[in-house]
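**Student:** Here is my input, please return the structure:
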Amino acid sequence: MAPQYLETAQGRRIAYHKTDGQGPCVVFLGGLKSDMEGTKALFLEDWAKARGQAFLRFDYSGHGESSGRFEDGCIGDWHEDTLAAVDQLTQSEIVPVGSSMGGWQALLLAKARAGRIKGMVTIAAAPDFTEDGYWANFTDAQKDELNTRGRVELPSDYMEPYVVTKRMIEDGRTRLVLRDALALPFPVRCLQGTDDSAVSTATALRLLEHATCEDMRLELVKDADHRFSDEACLRLIAEAVAEVCAQG
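**Tutor:** This next block holds a predicted model:
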């Protein structure tokens, strides 16, 4: 089925698929350079349809079938895309499900739209990764290259190299969520594989310790990798989403 599109206030064209149903609407937030056709997004869409539950998946700008180039984007742009999708395409309560970079986006969404969120699920959440992952691990040569060329390329285990731009690093510093108070006034379930080469269990524990939340749990899955997409992991995702949907 062809996607539908929405236009953002910034002039970006965002591709999406929305399934109507009962609330709260489950909103899948994908990872960096991922798209809405990934295993987890499609699994959750089928799961929501079977329950008669509303569901939304979309591509950030520069991802998938949305407009723009990945190299031109940054965390703030994708936050604006997320706000546009939530504000224009959903009503009442939502349950964001954020995977990797989408976990950071879910936390930014919580800061901007806490009153709309019934609960949240994160999968290998990667908050602040532009600063604590990229910048903190750049060599002096890479930092010089970023400042002179405006970009560096990093190898990836999953696809072609990531292009990291100076704009992405600088914008990321204005979107950090682990330095200041992070109130999550709703149930949160965090899922994390112990064999994740992209996001460490230390990051998951840091988020758990940092956030202020009365009902927040972290589940570590032995030997699960960053994809978190085998049958057992998908079942855990569905269970976590069902649990927060049923709260309250």
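**Student:** from here on, contacts and neighbour counts on C-alpha atoms
**Tutor:** Noted.
**Student:** tell me which element the residue sitting nearest the centre point of the chain falls in.
**Tutor:** For the chain, residue 102 is the residue whose C-alpha lies nearest the centre (C-alpha atoms, centre = their mean; 0.5 Å). Using DSSP states H and E, residue 102 sits in helix 101-113.
**Student:** I would like the residues contacting that helix, please.
**Tutor:** Helix 101-113 has contacts (C-alpha atoms under 8 Å, 6 or more residues apart in numbering) with 29-32, 75, 78-79, 82-83, 96-98, 117, 120, 122-129, 175, 177, 182-184.
**Student:** From the chain's centre, how far out is the helix or strand just after that helix? Work that out for me.
**Tutor:** Once the chain leaves helix 101-113, the next helix or strand it forms, by DSSP H and E, is strand 120-123. The chain centre lies 8 Å from the centre of strand 120-123; the measure is C-alpha atoms, centre = their mean, to the nearest Å.
**Student:** Another for comparison:
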Amino acid sequence: MSERITRNGRTLAYNHTPGTGPGVVFLGGFASDMQGTKALALEAWAGGAGRAFLRLDYSGHGDSEGAFTDGCIGDWFADALAVIEGVTTGPQILVGSSMGGWISLLIARERPDLVAGLVTIAAAPDFTEDGMWPSFSDAQRQQIMTDGQISVPSDYGDPYVITRRLIEDGRDRLVLRSPLPLPFPVRMVQGTADTAVSTATALRLLEHADGPDIRLTLVRGADHRFSEPDEIALIERSVDEVLHRLRA
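**Tutor:** Have a look, this model is predicted:
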């Protein structure tokens, strides 16, 4: 049963398993929820180790209140912060998948006191500006500015509704245009067959971020879901490696 916390009048759903710290926090992707394969597998892994674990739904996602089309990167960043601050104790290891990678980087930049380490899975920093906006035709750009939204196909089900607010707010949350200090262990994993986030994005993040212990692992043939058993095992090893580096 999901637990609840309220931010700005909206109820956010989360699952928190108590245990030793630093805890692990899973931050999911765009239009995803906390019931995904990676989130549940990591929860089971953390539970087996007796480690605290948190997964959550941003507003408009999963079991949380709100309409998806009302949200933006800034809202979902604030949602994640509200749950982390309200539920966890001490710095956490953030595991950010796709858009969750962007949100985890925003938390690391704005609230480094909350972060003990970071693991990203096909991280998609700045994707609204570098991925979505350039892919739109002139007609689509005009439509989103005049009508406030457009609908675009998705490889994962129903079409995505992309709003003007999502695009414009994203421009205020970019992390690849200004210094990005990551002064803790960071492990990034990326599939070479990912059609949503390119290896060029992963390499750009690796080159841009500033920190003493940052490593990127490329997995040949892995796609954006990164949910095959071997890929899940790599995520778990990456979290374990961050924990080992913290102990050392």
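**Student:** Post the TM-score for the overlay when you can.
**Tutor:** The TM-score (TM-score structural alignment, normalised by the length of structure 1) is 0.98; 246 aligned residues with a C-alpha RMSD of 0.7 Å.
**Student:** Could you report the distance from the residue nearest to the centre of structure 1 to residue 62 of structure 1?
**Tutor:** Shown here: residue 102 of structure 1 relative to residue 62 of structure 1, a distance of 14 Å by C-alpha to C-alpha, to the nearest Å.
**Student:** do the same with residue 77 of structure 1
**Tutor:** Distance from residue 77 of structure 1 to residue 62 of structure 1, by C-alpha to C-alpha: 10 Å.
**Student:** For structure 2, which segments are assigned as helices?
**Tutor:** Secondary structure of structure 2 (DSSP state H): helices at 37-48, 73-87, 99-110, 127, 133-135, 138-147, 164-170, 199-208, 229-247.
**Student:** Columns distance to residue 1 of structure 2 on top of these, output as a markdown table?
**Tutor:** Shown next, in a markdown table, are the helices of structure 2 (distance: least, C-alpha to C-alpha, whole Å):
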| stretch | distance to residue 1 of structure 2 |
| --- | --- |
| helix 37-48 | 14 |
| helix 73-87 | 16 |
| helix 99-110 | 23 |
| helix 127 | 32 |
| helix 133-135 | 38 |
| helix 138-147 | 38 |
| helix 164-170 | 30 |
| helix 199-208 | 35 |
| helix 229-247 | 24 |
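**Student:** so which of these is the most packed in?
**Tutor:** Stretch with highest mean neighbour count among those: helix 99-110 (a mean of 24; mean count of other C-alpha atoms under 10 Å).
**Student:** quick one: that one aligns where in structure 1?
**Tutor:** Aligned by TM-score structural alignment, helix 99-110 of structure 2 falls on residues 101-112 of structure 1.
**Student:** average distance between that stretch and structure 2?
**Tutor:** Here the mean offset of stretch 101-112 of structure 1 against structure 2 after fitting is 0.5 Å, by mean C-alpha distance after the TM-score superposition for structure 1.
**Student:** Could you give the number of residues near the aligned partner of residue 21 of structure 2 in structure 1?
**Tutor:** When structure 1 is aligned by TM-score structural alignment, the residue opposite residue 21 of structure 2 is residue 23. Residue 23 of structure 1 is flanked by 18 other residues according to other C-alpha atoms under 10 Å.
**Student:** Do I have it right that residue 23 of structure 1 meets residue 54?
**Tutor:** Yes. With contact defined as C-alpha atoms under 8 Å, residue 23 of structure 1 and residue 54 form a contacting pair (5.8 Å).
**Student:** follow-up on the earlier one: show me the one of the helices of structure 2 that comes nearest residue 157 of structure 2.
**Tutor:** Among the helices of structure 2, helix 37-48 comes nearest to residue 157 of structure 2, with 16.4 Å by C-alpha to C-alpha.
**Student:** helices and strands around the closest one, which ones?
**Tutor:** With contacts taken as 3 or more C-alpha pairs under 8 Å, 6 or more residues apart in numbering; DSSP states H and E, helix 37-48 of structure 2 sits against strand 51-56, helix 229-247.
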